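Trainee: I'll drop the sequence and a predicted model, then ask my questions.
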Amino acid sequence: MPFVLPLLGLAVFAQGTSEFMLSGLLPDIARDLHISVPAAGSLTSAFAVGMVIGAPLLAMLSMRWSRRRALLAFLVAFLLVHVLGAVTTHYGVLLATRFVAALANAGFLAVALATATAIVPPDAKGRATSVLLGGTTMACVAGVPAGALLGELWGWRSAFWAVALLSLPALLAILWSVPADRAPQLADAGPGTRGELRALRGPRLVVLLLLGALVNGATFCAFTYLAPLVTEVTGVGAGWVPAVLALFGLGSFVGVGLGGRLADTRPVPLLVAGGAALLLGWTVLALTAGDPVAALVLVFVQGALSFAVGSTLVSQVLYAAAGAPTLGGGFATAALNVGAAIGPWCGGAALTAGLGFRSPLWVSALLTALALVLAGAARGARRRTVRHGAPSAQDAPA
């Protein structure tokens, strides 16, 4: 793997930490800015909306720039809005910085995915993807607990300063390691924005994006409500919550590594077996959440399975979007964040309906089941197409 990939992963780590760290900082922010906790929670919603909107739009904008210029522009913007967020005393300004930070994050990740897959051999997209997404999983394992600890010691603003400082070495690394080439569509007479948009209409690609949204929705539905599950159902103390969240993050790190090893050579068996195991795992966890040992084991296992399947789906999107190397990463990012927004909303709706703290796990199982049904229907349709004629490149098996 080229040395620039772990450096891009460092930037993704900083951005993932920023995305997830507010879960441990909201009460402190609410007290400091004299707002309600739900109003502080809107900061998380603003980030999610910015990620969904920003991924495809900024991926299109970046097509007019070299990848080096785009990565630098997005990372500088991300760094500066965190500095502004760290010093502001106005809720509206902080809300705006979260939205802009998400736009920059989405644009950076889309271009980073395109850059990573362009500088590795054509059959190594899965490994390249796993290196970048490893930054996100490490944010769950180390970045989020570290942000919470900084908030406890020196207040929530220190966590924003830490994210800004963490972005600096990644910025220098991009300056040093990413070549200053021309815009991709100008350098190699690529398809341009319209050509890439046409390439994104392939049925296989649409199915992969939907699968990514459903699997990520299941993942973040369960992850969002792990804290009340382990305190109210499993019966462990609140002091165990950071450890349980870190255990899920450690599982996700292992899963990304596993996905990176198999996504390029055996993606279909991994997706089929991993999807079935995910459905079984969410069901068993919902049934056995009252047993601390079973719950802790399954939290780790589900974190690993969720990210092994999710990272493999991202790599398959990039393979399927060979005719849209820039926008493919943008739409993959958007699909994951649609899931990250819809999943917790569905879990919250189940809790509001009075279905109990196990209900988000059943929602995760339902979303995974829908993904399996969709995958099966798509595979059946592809087989029927093959019987009646040769499939197109977009419809060819992974």
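Mentor: All right, it came through fine. Numbering: from 1, shown residues only.
Trainee: only C-alpha atoms for contact and neighbour calcs from this point on.
Mentor: Noted.
Trainee: thought residue 298 was touching residue 280?
Mentor: No - taking contacts as CA atoms under 8 Å, residue 298 lies outside contact range of residue 280: 10.6 Å.
Trainee: Give me the more crowded residue out of these two.
Mentor: residue 298 (21 against 16; other CA atoms under 10 Å).
Trainee: How about the more buried one: what's its closest non-neighbour residue?
Mentor: residue 285 (6.3 Å; CA to CA, 6 or more residues apart in numbering).
Trainee: okay, now the one you found: neighbour count?
Mentor: 22.
Trainee: I'd say it and residue 297 touch.
Mentor: No - using CA under 8 Å, residue 285 makes no contact with residue 297, being 9.4 Å away.
Trainee: contacting residues for the one residue sitting closest to the centre of the chain?
Mentor: Centroid check for the chain by CA atoms, centre = their mean gives residue 336 as the closest residue, at 5.6 Å. Taking CA atoms under 8 Å, 6 or more residues apart in numbering, we find residue 336 in contact with 212, 213, 216, 217.
Trainee: neighbouring contacts of the helix or strand containing the residue nearest to residue 298?
Mentor: In the assignment (DSSP states H and E), residue 285 maps to helix 267-288. Helix 267-288 has contacts (CA under 8 Å, 6+ apart) with 259, 262-263, 294-295, 298-299, 301-302, 305-306, 308-309, 312-313, 316, 358-359, 361-362, 364-365, 368-369, 372, 398.
Trainee: Can you select the buried ones from the residues you listed in PyMOL?
Mentor: Restricted to buried positions by 16 or more other CA atoms under 10 Å, the PyMOL selection for those reads:
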select buried, resi 259+262+263+295+298+299+301+302+305+306+308+309+312+313+316+358+359+361+362+364+365+368+369+372
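Trainee: next, the one to line up against it:
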Amino acid sequence: MPFALHLLALAVFAQGTSEFMLSGLGPAIAHDLGVTIPAAGRLTSAFAIGMVVGAPLVAVLAVRWPRRPALFGFLAVFALVHVVGALTDSFPVLLATRVVAALANAGFLAVALATAAAMVAPDAKGRATSILLGGTTLACVAGVPGGALLGALLGWRSAFWAVALICVPALIAVLRSVPAEPAAGVRRDLRAELRALRGPRLRTVLLLGALVNAATFCTFTYLAPVATEVTGIGTAWVPALLALFGLGSFAGVTAAGRFSDARPARVLVAGGGALLLGWVLLVLLAGSVPATLALAFVQGALSFAVGSTLIARALYAAFGAPTLAGGLATAALNVGAALGPWLGGLALSSGLGYRAVPAVSALLVALAVVVTCVARPVRGRGTEEAAVAG
């Protein structure tokens, strides 16, 4: 794999850290800027909305841009708004920076996925995708706890400065390591890319991605109270539990990179079935500390293995529209990331108890399995992919 892919993953790490770190910084931001904690929670919602709405829209704008300047521009904007966020004393300004950061993040991911697919062999998109998404999983393992620690020791603004600083070597790497496109490669036809998105396989893969990610974030969002209220784990051990989930997600993405190109159907069917079984087991065994710890790792691995494989399938299904496919895949995953916690919250507000959270995840994966069996969008390499592979 080209070393430039790992450098792009560094930028994805910074962006993933920014997306998730506010979960531990909300109270400090609320106190410092004189707003309520629910109001501070809108910072997370603003980022999610920006990602969902912005991913396809920004991808459309980026279709005709050379990839290296586009990557540099999106990442530079992302870093700059974090500097503004670290300096501002205005909550509305901070809220606006989250929206702009999400738009820049969405654009960067869309172009980065297309760039990664173009830098590798036609049948290696899955492995390239896994390297990029490894940055997101490492953000869960190290970036988010690190941001929370910085916030506790030096104040919430230090976490924003840290994200901006992480972007600096990634900016340099984009300029030095991402290959420049030949002039002919820049003249991408937007209408041709839009036509390439019409296939039913792409729509099905995007639906599956949203369902699987909804299941993932449904339980991940409420994993701490599930562990403390049902499992009986002390609050001091919750970060270790979340880190186990993050380590599992990194392992899953890495494993998917080895198998998702050659055996996508096996990864998705077997992985989806195992993922469904794991959520059901968590419902039944959430009262056991060893079982909860083991399932946190296993479900993190399975969730991200299946999720990253689906992103690669989106790139294969729309091989003629890599930038727009990357934008739509980003949007679909963020739809799931917003839908899952909302459904989990509905179950809790209905008085069903914390075991209902993994039960909702199980139902979402069960629906994905049904869709897979009906539509069968992930059979080996399709005719379009074969044409690309030559």
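Mentor: Structure's in. What do you need? Note that the structure is a prediction, hence the values are computed from the model and not measured.
Trainee: where does the TM-score land?
Mentor: Here the TM-score for the pair of chains, by TM-score structural alignment, normalised by the length of the second structure, is 0.96; 385 aligned residues with a CA RMSD of 1.7 Å.
Trainee: Just give the number of residues close to whatever residue of the second structure lines up with residue 355 of the first structure.
Mentor: Per TM-score structural alignment, the equivalent position to residue 355 of the first structure in the second structure is residue 352. Residue 352 of the second structure: 11 surrounding residues under other CA under 10 Å.
Trainee: now do residue 192 of the first structure
Mentor: Neighbour tally, residue 192 of the first structure, other CA under 10 Å: 17.
Trainee: ok, now the one 4 residues further on?
Mentor: By the other CA under 10 Å criterion, the neighbourhood of residue 196 of the first structure contains 20 residues.
Trainee: Just give the closest residue to it, not the sequence neighbours.
Mentor: residue 324 (4.3 Å).
Trainee: Show me what that neighbour aligns to in the second structure.
Mentor: Correspondence of residue 324 of the first structure to the second structure, assessed by TM-score structural alignment: residue 321.
Trainee: before we move on, what about residue 305 of the first structure?
Mentor: So residue 305 of the first structure corresponds to residue 302, using TM-score structural alignment.
Trainee: Just the element for its match, please.
Mentor: Assigned by DSSP H and E, residue 302 of the second structure falls in helix 289-317.
Trainee: average offset between the next helix or strand after that helix and the first structure?
Mentor: Later in the chain than helix 289-317 of the second structure, the nearest helix or strand by DSSP H and E is helix 322-349. Once the two models are superposed, helix 322-349 of the second structure sits on average 0.8 Å from its counterpart in the first structure (mean CA distance after the TM-score superposition for the first structure).
Trainee: which other helices and strands contact whichever helix or strand comes after helix 322-349 of the second structure?
Mentor: Using DSSP H and E, the helix or strand that follows helix 322-349 of the second structure in sequence is helix 356-375. Here helix 356-375 of the second structure touches helix 200-221, helix 264-285, helix 322-349, going by 3 or more CA pairs under 8 Å, 6 or more residues apart in numbering; DSSP states H and E.
Trainee: Out of the ones you listed, flag the one nearest residue 76 of the second structure.
Mentor: helix 322-349 (18.8 Å; CA to CA).
Trainee: buried ones in that closest one?
Mentor: Neighbour counts using 16+ other CA under 10 Å place 322-345, 347-348 of helix 322-349 of the second structure among the buried residues.
Trainee: what's the answer for stretch 216-233 of the first structure, then?
Mentor: 216-227, 229-233.
Trainee: which part of the first structure lines up with stretch 331-338 of the second structure?
Mentor: Stretch 331-338 of the second structure maps onto residues 334-341 of the first structure, going by TM-score structural alignment.
Trainee: which residues does residue 118 of the second structure contact?
Mentor: Contacts of residue 118 of the second structure (CA under 8 Å, 6+ apart): none.
Trainee: tell me the angle of the host helix or strand of it relative to helix 322-349?
Mentor: Using DSSP H and E, residue 118 of the second structure falls within helix 91-119. Orientation of helix 91-119 of the second structure against helix 322-349 (axes from the mean of the first three to the mean of the last three CA atoms, to 10 degrees) gives an angle of 130 degrees.
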